[in-house]
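give me the fold of what follows.
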Amino acid sequence: MLKSYRRIALIEGISYLVLLFIAMPLKYGFDYPHPVKYVGWVHGVLFVAYVALLLVCWAQYKWSILRVSGFFIASLVPFVPFIVEKRLEKEYGKV
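Okay, the predicted model is just below:
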């Protein structure tokens, strides 16, 4: 389960960056809203998967509420999901 969570953390982080730095500028700078619609939808699905897997890992690995809260907040800040993934790799090794 941890392997899936770490992968989703990376993919969700990438989708967030694409949404913020590519799709949103296209929408507001060039009046081309289609990328936000599709990238936003994909990012939303990935975010739900991230949260679901976070809850599963919370139960399975008996993480503290502080850690789970931190990982949730990390998903809301650009670039931080990559730090979370590296932290988990350092702690649990390559899964």
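
please make it C-alpha for all contacts and neighbour counts, starting now.
Noted.

other SSEs contacting the strand or helix carrying Ser4?
Taking DSSP states H and E as the criterion, Ser4 maps to helix 2-18. The helices and strands touching helix 2-18, judged by 3 or more C-alpha pairs under 8 Å, 6 or more residues apart in numbering; DSSP states H and E, are helix 34-61, helix 80-92.

now for the helix or strand following the longest one, which elements pack on it?
The first helix or strand that comes after helix 34-61 along the chain, using DSSP H and E, is helix 65-74. Secondary-structure packing of helix 65-74 (3+ C-alpha pairs under 8 Å, 6+ apart): helix 34-61, helix 80-92.

another one to check against the first:
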Amino acid sequence: MKQSVRTWFRWISYLEAISFLVLLGIAMPLKYMFDSPEAVAVTGGIHGFLFSVYLVAIAVMAVLFKWKMIRIAGAILAAFLPFGPFVLERRLKVNA
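Just a heads-up that it's a prediction; the model follows:
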């Protein structure tokens, strides 16, 4: 069971990171350079949903794997940094 939760967390983490990169790298430039705010509205909604799921996934991982507060804080911080969840996943893989 722990392995399936770990795999679920990895997928959520990657999807959240990709949605953030698409928001920053594609949707925001479309909005401000080409006056197309629709891209941000759609991508932002998807990213917001995935961010919420990512926070729930962090909570599940924290309980199941007995994460310390520093790791929980790091996982939350990773969501605010471009490529952050990818780096977090790499560190979790090494420490597993």
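
after the helix holding Ser4 of structure 1, heading C-terminal, what element do we hit next?
Past helix 2-18 of structure 1, further along toward the C-terminus, the next helix or strand under DSSP H and E is helix 24-30.

average gap between the helix holding Ser4 of structure 1 and structure 2?
With both structures laid over each other, helix 2-18 of structure 1 and its partner residues in structure 2 are 0.7 Å apart on average (mean C-alpha distance after the TM-score superposition for structure 1).

select, out of the helices and strands packed on helix 2-18 of structure 1, the one closest to Met1 of structure 1.
With respect to Met1 of structure 1, and counting by C-alpha to C-alpha, the nearest of the helices and strands packed on helix 2-18 of structure 1 is helix 34-61 at 6.8 Å.

which part of structure 2 lines up with that closest one?
Equivalent residues of helix 34-61 of structure 1 are located at 38-65 in structure 2, counting by TM-score structural alignment.

now do the buried residues in that stretch.
With burial defined by 16 or more other C-alpha atoms under 10 Å, the residues of stretch 38-65 of structure 2 counted as buried are 39-40, 43-44, 46-47, 50-51, 53-55, 57-58, 60-62.

just those residues now: which is nearest Leu92 of structure 2?
Taking C-alpha to C-alpha as the measure, Leu92 of structure 2 lies nearest Met61 of the buried residues of stretch 38-65 of structure 2, at 11.1 Å.

contact partners for the closest one?
Listed by C-alpha atoms under 8 Å, 6 or more residues apart in numbering, the contact set of Met61 of structure 2 reads 5-6, 9, 67.
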